[in-house]
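>>> sequence and predicted structure below; questions after.
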Amino acid sequence: MDLDSLQKELIDSPDFLIVQDLDGVCMPLVKDPLTRSLAAKYIHAAALLRGNFCVLTNGEHEGHRGVNRLVEQALGDRSIARNQGLYLPGLAAGGVQLQDEFGHLTHPGVSDAEMSFLASVPERMNALMGALLPSVVPDLADQDLKAEIKQAILDTQVSPTINLNSLFSRIPNDVSGQRALQSMLEALMQQLMEMAVAEGLHESFFLHVAPNLGRDSSGSERLKPSTPGDVGSTDIQFMLRGAIKEAGLLVLINRHIAARTGIFPLGEDFNVRTAPQDLESLLALCKDRIPLEQMPQLVGIGDTVTSTESASGDGWLRGGSDRGFLTLLQELGRSFQRPNRVVIVDSSGGEIDRPSLADDSLAGISDPEDPLQFDVCIPGGPDQYVDWFVDLAEARSEARSST
């Protein structure tokens, strides 16, 4: 489809829900997340689509790095967002941070012990990076080393992260050096997992690699090694187990149906910590519990989908933080006979090396045997997407006003 056709379809749809990622979709990817910005017109458009729009992101709503700060900066006044309900509703931190448009925030299913350990993680990351990084970048002066560590550690509340983008930029064409940084990061995060286990939190956390090459036989996400023109995995998040976007998709559907019918088909307390963790079980749960007539048309919008031919040449390693929820959304459309749409935004135009949609080959993104099919591709990146999103919100508002 083209974007005009999708807009017309949604204006005519009696019940739809847009589920949208954030970084790389409505704002460009940047090396330092503190430099991100949102357009005020996008925020107002999201408000016009209230009841038909929500976010699903691995970032976070709150904190000094949270998306709420970007909303407030765009509007120029923190009170405007809270009083007028202009925050972005939906799930953050992979699904454990739930927020409405007025900024009311909860962490369904998360224990005090887990929150306490998470609060200690940024300090532990700092100590581990200080011990491991000098051997990987031995030419870095002490002052620069401390600055890089400070920039790399994203001290978010429930998904603390180490991001290598600034360090990668120091060695832009050194693939072996970039891979050494990735190996260091992987080892560091495994040490954090061992610390959690030592403190009795055996099944509380997992590591989300972005972007990744899917999961290995143990269920762990595969790191995507740097290659010429594609830095591969840039960060690893220390996340609460269950915080996967496909489970979050069901939470959002459950709440959308409840807002329309007054009944939560999956239960009022359903959350990602109690949800099944594999696509087949999530799909089966929907088919068992959600009446056919209550399922809305779903539109999934993301940018991080990967596919790389395996080293043996006998298959594909598919991953990306948006692949799971987009695939589930596609399969729900088939099961519930809904024209669900999968939309992919080209995020390669930001500050991070990513495969591009420019030549229509989808190399590094998809493959000829990929079960995930894109209904709409947006090669113009976040700018093109935001323009379309604003047009959709205004056109739909006008259509509703005239009926």
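On my side now, so go ahead.

>>> only C-alpha atoms from now on, for both contacts and neighbour counts.
OK.

>>> what's the first-to-last distance across stretch 224-234?
The straight-line separation of the ends of stretch 224-234 (C-alpha to C-alpha, to the nearest Å) is 9 Å.

>>> er, stretch 375-382 actually
OK, stretch 375-382 end separation, C-alpha to C-alpha: 17 Å.

>>> buried sites along it?
Neighbour-count burial for stretch 375-382 flags Asp375, Val376, Cys377, Ile378, Pro379, Gly381, Pro382 (criterion: 16 or more other C-alpha atoms under 10 Å).

>>> let me know the closest of these to Gln294.
The closest of these to Gln294 turns out to be Asp375 (C-alpha to C-alpha; 23.0 Å).

>>> so what's that closest one up against?
By C-alpha atoms under 8 Å, 6 or more residues apart in numbering, the contact set of Asp375 is Met1, Arg341, Val342, Val343.

>>> okay, pairing it with this:
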Amino acid sequence: MQSLSLNQLHDELAASPDLLIIQDLDGVCMPLVQDPLTRKLPADYVQAAADLHGHFNVLTNGEHEGRRGVNRLVEQALGDRERPGRDGLYLPGLAAGGVQLQDRYGSLSHPGVSEAEMTFLAAVPATMAALLAEQLPPLLPELGEGELQLEIQRAILDTQVSPTINLNSLFARLPDAVERQRQLQTMLADVMVTLMDRAAAAGLAESFFLHVAPNLGRDAEGQERLKPAQPGDVGSTDIQFMLRGAIKEVGLLVLINRHIAARTGEAPLGAEFNVRCAPHDHAALLDLCHRHIPLDQMPHLVGVGDTVTSHPCPQGSGWLRGGSDRGFLTLLQELGESYGQPNRVVLVDSSGGEVDRPSLADGSLAGISDPEDPLRFDVCVPGGPEAYVNWFKTLAFARRRN
């Protein structure tokens, strides 16, 4: 499936006059870990991202701010809490799937989000803890009260606008126990549906959705499908409680709109365009671009991600395709095809971290893609985040010299 090497991609991008790299974070520029608080960013990666100012944005389901935010990782990498804001070294772009916008100086906003939604979100982590305390004991009878409370603390990611339950630590206690892992996944789904029911009771039925990571695409009702655990692949590890509209393919258009505005002084989709007021399906998003963005304004796009899945349908023919990066990478590819320009899709192997993921090592793309997959990868990076970061640094250096 791969058509280019990293070296060939480097040569193509080094002199591209209107380049825009849109990049995921976890599993791409840093390894996947069981506890997000242990993540680390390389300092030279942070500097390279700053050197690509105007040509680089992040698009992540994580968050910029808070104790779990990527901004803390930037500060830790540089060993300085003041320098990133002073020198513009924070990672610019969209977090929380698209509702949390940040510039390189750390100025943060949540376009389109209401005060009522923010108030409800603030109470979600405590509700998650109470629900887990009810549901986990019969599934993990071997854990004492102290151990159980510790695991609940590890599982809940108390982020501001996308609170999450992550099962990685619990899965690590049950290596190869596929059936018990699946029971935990079912419990997790039940807890999150309860949260959705409570949001509806509070008059916020249309405000939120559940993002499953990794997933097997969407069902007939538009809900993301759990990826059940199986030997060698734990499947879905977490579910995020997210604001509706916070999907990466819509975020892609927000970043393109802002990029064009920075270059030309005018935002073709409107100065206030955000993920809460945009259509969600690919056809409508493509149409929006073609109606408002002329060819000479559309940047040369490169999408970089790691979470793409594909598995045979258990009922028969066809494939269940998903993954949190699939949507935006597919739209980016479709924009390239429809505008007649060489947009590039880069897939980084994140299987070498602490979380079980399908590997690129044997070239089969089993569990990632399939022979009928419309998403094509221009470049695969089997060397994982380390290889990608090394390449990213050389690209930033080459463009700086140019």
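Cool, got the structure. Remember, it's a predicted structure, so these values are computed and weren't measured experimentally.

>>> quick one: TM-score?
Once superposed, the chains reach a TM-score of 0.99 (TM-score structural alignment, normalised by the length of the second structure), with 399 aligned residues with a C-alpha RMSD of 0.5 Å.

>>> from the contacts of Asp375 of the first structure, which land in strands?
Judged by DSSP state E, those include Arg341, Val342, Val343 as members of strands.

>>> drop anything exposed from the contacts of Asp375 of the first structure.
By neighbour count, with 16+ other C-alpha under 10 Å, the contacts of Asp375 of the first structure hold Arg341, Val342, Val343 as buried.

>>> how about the contacts made by the equivalent of Gln23 of the second structure over in the first structure?
In the first structure, the residue equivalent to Gln23 of the second structure is Gln20, according to TM-score structural alignment. Contact analysis of Gln20 of the first structure by C-alpha under 8 Å, 6+ apart lists Phe53, Cys54, Val55, Leu56, Thr57, Gly300, Ile301, Gly302.

>>> switch to 6 Å and redo it
Neighbour list for Gln20 of the first structure: Val55, Leu56, Gly300, Ile301 [criterion: C-alpha atoms under 6 Å, 6 or more residues apart in numbering].

>>> top of these by neighbour count?
In terms of neighbour count, Leu56 stands highest of the contacts of Gln20 of the first structure at 32 neighbours, by other C-alpha atoms under 10 Å.

>>> before we move on, the earlier item: reformat the contacts of Asp375 of the first structure as TSV; add distance to Leu49 of the first structure.
TSV is the format used below for those (distance: C-alpha to C-alpha, whole Å):
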residue	distance to Leu49 of the first structure
Met1	21
Arg341	17
Val342	18
Val343	18
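
>>> out of those, which are shared with the second structure?
Here is what carries over to the second structure from the contacts of Asp375 of the first structure, by both residues aligned by TM-score structural alignment, their matches' C-alpha atoms under 8 Å: Met1, Arg341, Val342, Val343.

>>> how about the last one, what's its match in the second structure?
Val343 of the first structure maps onto Val346 in the second structure, with residues paired by TM-score structural alignment.

>>> unless I'm mixing things up, its match is touching Thr307, no?
No - if you go by C-alpha atoms under 6 Å, Val346 of the second structure and Thr307 don't touch, sitting 11.2 Å apart.

>>> how far apart are the helix or strand where Leu329 of the first structure lies and its match in the second structure?
Assigned by DSSP states H and E, Leu329 of the first structure falls within helix 323-336. By mean C-alpha distance after the TM-score superposition for the first structure, the fitted helix 323-336 of the first structure averages 0.3 Å away from its aligned residues in the second structure.

>>> name the nearest of the ones in strands among the contacts of Asp375 of the first structure relative to Val136 of the first structure.
Using C-alpha to C-alpha, these come closest to Val136 of the first structure at Val343, 38.6 Å.

>>> hang on, that closest one packs against Val376?
Yes - the pair Val343 of the first structure / Val376 is scored as a contact, 4.8 Å apart, by C-alpha under 6 Å.

>>> give me every residue that touches the match of Val343 of the first structure.
Val346 of the second structure makes contact with Val304, Phe377, Val379, Cys380, according to C-alpha under 6 Å, 6+ apart.

>>> tell me which of the buried ones among the contacts of Asp375 of the first structure is nearest to Glu398 of the first structure?
Using C-alpha to C-alpha, these come closest to Glu398 of the first structure at Arg341, 23.0 Å.

>>> distance of the closest one from Gln384 of the first structure?
Distance from Arg341 of the first structure to Gln384 of the first structure, by C-alpha to C-alpha: 18 Å.

>>> same check on Glu221 of the first structure?
Counting by C-alpha to C-alpha, the gap from Glu221 of the first structure to Gln384 of the first structure is 31 Å.
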